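*Asks:* requesting a structural model of the entry that follows:
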Amino acid sequence: MEFSNFYTVKTLQLFNDTTGYAHKTDGSDTDKVNRLIALIRKERDIHEAR
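*Replies:* So this is what the prediction gives:
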């Protein structure tokens, strides 16, 4: 499944910093987050179409 780039490393790190979590963010983190967002949106679209 192809997913969009909702976050970049920089934007995810900024979000991470504002929530108080000191976790180093890299490309694999953004891939995971973007994939999860895409899956959630897909599921939401499926359920709204019913």
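*Asks:* all contacts plus neighbour counts: C-alpha atoms, from now on.
*Replies:* Fine.
*Asks:* helices along the protein, start to end?
*Replies:* With DSSP state H as the criterion, the chain has helices at 9-18, 27-48.
*Asks:* state the distance from Glu43 to Lys10.
*Replies:* 27 Å (C-alpha to C-alpha, to the nearest Å).
*Asks:* circling back to that earlier point, need the helices of the chain in a markdown table (columns: mean neighbour count).
*Replies:* Compiled in a markdown table, those are given as follows (neighbours: other C-alpha atoms under 10 Å):
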| stretch | mean neighbour count |
| --- | --- |
| helix 9-18 | 14 |
| helix 27-48 | 14 |
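*Asks:* one more sequence to fold, the one below, so I can look at both together:
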Amino acid sequence: MKVEQNADLPKTTHCNKSRRNLTEEEKEARRIRRVLANRESARQTIRRRQ
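*Replies:* All right, here's what the predicted structure looks like:
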């Protein structure tokens, strides 16, 4: 499972500034993607050390 490395970067740079803070659903989805990306990078680090 390949996860892009910039999973925790906000994709909302093109959004207008009047937008309010993220909904709980968006925050949860972003948090899950960050966890998955961290897990993948940790897996690669462990593989490198063996």
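*Asks:* TM-score for the pair, please.
*Replies:* Once the chains are overlaid, their TM-score stands at 0.53 when taken by TM-score structural alignment, normalised by the length of the first structure; 33 aligned residues with a C-alpha RMSD of 2.5 Å.
*Asks:* how many neighbours does Ala49 of the first structure have?
*Replies:* 6 (other C-alpha atoms under 10 Å).
*Asks:* can you tell me how far it sits from Arg35 of the first structure?
*Replies:* Here the criterion is C-alpha to C-alpha. By it, Ala49 of the first structure lies 21 Å from Arg35 of the first structure.
*Asks:* one more: Arg44 of the first structure?
*Replies:* Taking C-alpha to C-alpha, one finds Arg44 of the first structure at 14 Å from Arg35 of the first structure.
*Asks:* with His47 of the first structure instead?
*Replies:* Distance of His47 of the first structure to Arg35 of the first structure, given as C-alpha to C-alpha: 18 Å.
*Asks:* one more: Asp45 of the first structure?
*Replies:* According to C-alpha to C-alpha, Asp45 of the first structure stands 15 Å off from Arg35 of the first structure.
*Asks:* and if you look at Thr8 of the first structure?
*Replies:* For Thr8 of the first structure, the distance to Arg35 of the first structure - C-alpha to C-alpha - is 12 Å.
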